[in-house]
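Undergrad: Starting from these lines, generate the structure:
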Amino acid sequence: MTDATVSLVRAYYAAFNTQDAAGMLALLTEDVRHDINEGETQHGMEAFRAFLAHMDTHYREQAEDLVVMASGDGTRAAAEFTIHGTYLRTDDGLPDAHGQTYALPVGAFFDVRGGKIARVTNYYNLAAWTRQVAVGQADT
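TA: Take a look at the predicted model:
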């Protein structure tokens, strides 16, 4: 079970890195729970689809240095990675976008049910992201 869960999460990030929204969605349960960093909890495939469309409009991102861990029974997983991105278009309530780049450590947590991802929870330091886009360059 652990290997299958690790492979599932790796496939999710492989689809993420190629901006393959359909590929990401295919790995989720219909009732997926999505805990947005410092934001709301959304439920369901349509909400996740809308979130991905929103993100694609405002950001171009790649998950690098991915490490995935899973519980022995395969029902839970965690991923740690660095997100490298470009801020493409101003997002509501955030600084103005003009192509700034950023790099942030991210932690993500997953529930797995029936071979699909049933929960995605992401954590990163929004204040660090804001500082990076305010000065227009990624932290090194």
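Undergrad: contacts and neighbour counts: CA atoms only from here.
TA: Fine.
Undergrad: Report the secondary structure state of Gln19.
TA: coil (DSSP: H, G, I helix; E, B strand; the rest coil).
Undergrad: The spatially closest residue to it that is not a sequence neighbour: neighbour count?
TA: Nearest residue to Gln19, sequence neighbours excluded (CA to CA, 6 or more residues apart in numbering): Asp56, at 8.0 Å. If you count neighbours by other CA atoms under 10 Å, Asp56 ends up with 15.
Undergrad: please give me the structure for this one as well, since I'd like to look at both together:
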Amino acid sequence: MTRATIEAYYAAFNRGDLDAMLETLHDDFAHHVNEGATRLGKQAFAEFCRHMNETYREELTDMVVFSNDAGTRGAAEFVVNGTYLKTDPGLPEARGQKYVLPAGGFFDLKDGKITRVTTYYNLQDWIRQVSA
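TA: Predicted coordinates:
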């Protein structure tokens, strides 16, 4: 069930289906981002996703999902294939640059729903790619 929940989360991401992503989340949810403050709750996460969809177009490929036997922890490793659409404040200017970035996510789950996702990627690698 843990792997299926994580796979559903990322499948919804790839479809751009925010409602389906939110369905995989527990009411007690925290989003720990690679850079910046933790977002608490589904509403804060939805606002973040809306911003990301305006600023970036991304598809995740080469997905591998792992989970523990208890069904309470999981992880995923994947490649982000993206286009930088709109300048994000504090980052380089967007000009439709393409990027390919290894990334991962780490999860806690309760009652079959995601309570925490921690996202990891190398921001300096991304900046180098979009600045080239």
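Undergrad: picking up where we left off before, sec struct for the residue nearest to Gln19 of structure 1, please.
TA: Asp56 of structure 1 - assigned by three-state DSSP - is helix.
Undergrad: For Glu38 of structure 1, see how far away the most centrally placed residue in structure 1 is.
TA: What sits nearest the mean C-alpha location of structure 1, by CA atoms, centre = their mean, is Asn122, with 6.2 Å. Distance of Asn122 of structure 1 to Glu38 of structure 1, given as CA to CA, to the nearest Å: 9 Å.
Undergrad: Next: Phe109 of structure 1.
TA: When CA to CA is the yardstick, Phe109 of structure 1 and Glu38 of structure 1 sit 14 Å from each other.
Undergrad: of these two, who's got more company?
TA: Neighbour totals were compared for Phe109 of structure 1 and Glu38, and Phe109 leads with 19 against 11 (other CA under 10 Å).
Undergrad: What segments of structure 1 are strands?
TA: Using DSSP state E, the strands of structure 1 run over residues 28-35, 41-43, 59-70, 76-87, 101-113, 116-123.
Undergrad: Which residue range of structure 2 does the fourth one align onto?
TA: Under TM-score structural alignment, strand 76-87 of structure 1 corresponds to residues 73-84 of structure 2.
Undergrad: Now do the buried residues in the matching stretch.
TA: Under the neighbour-count criterion of 16 or more other CA atoms under 10 Å, stretch 73-84 of structure 2 has Arg73, Gly74, Ala75, Ala76, Glu77, Phe78, Val79, Val80, Gly82, Thr83, Tyr84 buried.
Undergrad: which residues touch the aligned residue in structure 2 for Ala50 of structure 1?
TA: Counting by TM-score structural alignment, Ala50 of structure 1 corresponds to Glu47 in structure 2. Contacts for Glu47 of structure 2 were tallied using CA atoms under 8 Å, 6 or more residues apart in numbering; there are none.
Undergrad: Report the spatially nearest residue to Pro92 of structure 2, omitting neighbours in sequence.
TA: Ser131 (6.6 Å).
Undergrad: State the distance from the counterpart of the one you found in structure 1 to Asp56 of structure 1.
TA: For Ser131 of structure 2, the aligned position in structure 1 is Ala134, judged by TM-score structural alignment. Noted for Ala134 of structure 1: a distance of 20 Å to Asp56 of structure 1, by CA to CA.
Undergrad: who's in contact with Lys121 of structure 1?
TA: Just so we're on the same page, residue 121 of structure 1 is Thr rather than Lys. His34, Asp35, Ile36, Asn37, Ala108, Phe109, Phe110.
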